[in-house]
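Visitor: fold the following.
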Amino acid sequence: MSKSRSSEPRGPSQRQLRVGELIRRSLSELLSRGDLHEPELSAMSITVGEVRATPDLKRATCFVLPLGGGDETVMLDALRRAKPEIRHQLARTMKLKHAPDLKFEIDRTFDRMDETRRLLSDEKVRRDVEAADRAPEEDGE
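Guide: Model prediction:
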């Protein structure tokens, strides 16, 4: 008897991943060239960490971060103002039937990594992990 997978959460499809990566690379290239008519974007370096496309590929969330600790609010405002131009430029470079609507969010991946490192370096956590490693396995006894 096969199990129904409808109740299990599924990750993004291969198509979503491919389109997200295509948008990420194209957006990174567009921002690095500085061809946009938004002065704030020309004055800052922006990292595009990840792009997540919806299953229907009509929307894409772009996770961005200003390099060198730039002002995140200024960057997001500038990207949102330039969104129609960015979308138009991406549509010209990508081989997609429709250019997805773009949403820009701050990439918090590095913050989460730093917090995880901090937690793992805590003395109590290290002691618990080491104690668990030394505990005998109880699967057959």
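Visitor: drop to CA atoms for contacts and neighbour counts, all remaining ones
Guide: OK.
Visitor: what about the helices in this protein?
Guide: In the chain, the helices defined using DSSP state H lie at 14-33, 39-42, 72-81, 83-93, 109-121, 123-134.
Visitor: now Val125: closest residue in space, sequence neighbours ignored.
Guide: Nearest non-adjacent residue to Val125, counting by Cα to Cα, 6 or more residues apart in numbering: Leu119, 7.1 Å away.
Visitor: return the most buried member of the helices of the chain.
Guide: When these are scored by mean count of other Cα atoms under 10 Å, the highest mean neighbour count falls to helix 14-33 (a mean of 18).
Visitor: second chain to compare with the first, below:
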Amino acid sequence: MRNRKSNNDSPAGASQRQLRVGELIRHAMAEMLTRGDIHDPVIESHMITIPEVRMTADLKLATIYVMPLGGKDVNAVIAALNDNKRFLRGEIAHRVNLKFAPDIRFRADERFDEAERIEKLLRTPEVRRDIEKDGAADE
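Guide: Next comes the predicted model:
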């Protein structure tokens, strides 16, 4: 029997089923946000992106990554989504055909911040010098 690595929150180690269920939940959430099904003033006043949903191996927990347009009021948006968690979980259960509705949690998507940090690092004089030195050595 093969030894399978249990990787709860990593898309790289996710099974096809985890990825498929995560994508179904992502679509359901996006549809609810687009249609205005969530009646909360904070959520209604923001354009919210759901770039990813990660499922645990047992499909009992969905971590939903969110980012409001422009990255403003992230904490307020996550708090509003958490306030509506019971409704959202019920809607997800209704829209996605699963045996059990997963628990849901919301997290800020920090990929954009990380990409910006890396971009700034690449523009520093030390890194530019090293890149140019490596480029000259390759020729």
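Visitor: which residue in the second structure aligns with the residue nearest to Val125 of the first structure?
Guide: Under the alignment defined by TM-score structural alignment, Leu119 of the first structure corresponds to Leu121 in the second structure.
Visitor: ok, that match touching Arg128?
Guide: No. Leu121 of the second structure is not in contact with Arg128 according to Cα atoms under 8 Å; the separation is 9.1 Å.
Visitor: what residue lies at the spatial centre of the first structure?
Guide: Glu50 (2.9 Å; Cα atoms, centre = their mean).
Visitor: wait, what's in contact with the equivalent of that residue over in the second structure?
Guide: Matched by TM-score structural alignment, Glu50 of the first structure corresponds to Glu52 in the second structure. The contact partners of Glu52 of the second structure, by Cα atoms under 8 Å, 6 or more residues apart in numbering, come to Gly22, Glu23, Arg26, Ile64, Tyr65, Val66.
Visitor: tell me the residue in the second structure aligned with Ala82 of the first structure.
Guide: In the second structure, the residue matched to Ala82 of the first structure (TM-score structural alignment) is Asn84.
Visitor: and the gap between that match and Gly90 of the second structure?
Guide: Distance of Asn84 of the second structure to Gly90 of the second structure, given as Cα to Cα, to the nearest Å: 10 Å.
Visitor: can you list the helices of the first structure in TSV and add distance to Asp56 of the first structure?
Guide: Shown next, in TSV, are the helices of the first structure (distance: least, Cα to Cα, whole Å):
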stretch	distance to Asp56 of the first structure
helix 14-33	8
helix 39-42	29
helix 72-81	22
helix 83-93	16
helix 109-121	25
helix 123-134	42
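Visitor: among those helices, which comes closest to Ser7 of the first structure?
Guide: The minimum distance between Ser7 of the first structure and the helices of the first structure falls on helix 14-33, with 20.1 Å, by Cα to Cα.
Visitor: so that closest one corresponds to what in the second structure?
Guide: With TM-score structural alignment applied, helix 14-33 of the first structure matches the range 16-35 in the second structure.
Visitor: from Ser121 of the first structure, how far out is Met75 of the first structure?
Guide: Counting by Cα to Cα - Met75 of the first structure and Ser121 of the first structure are separated by 33 Å.
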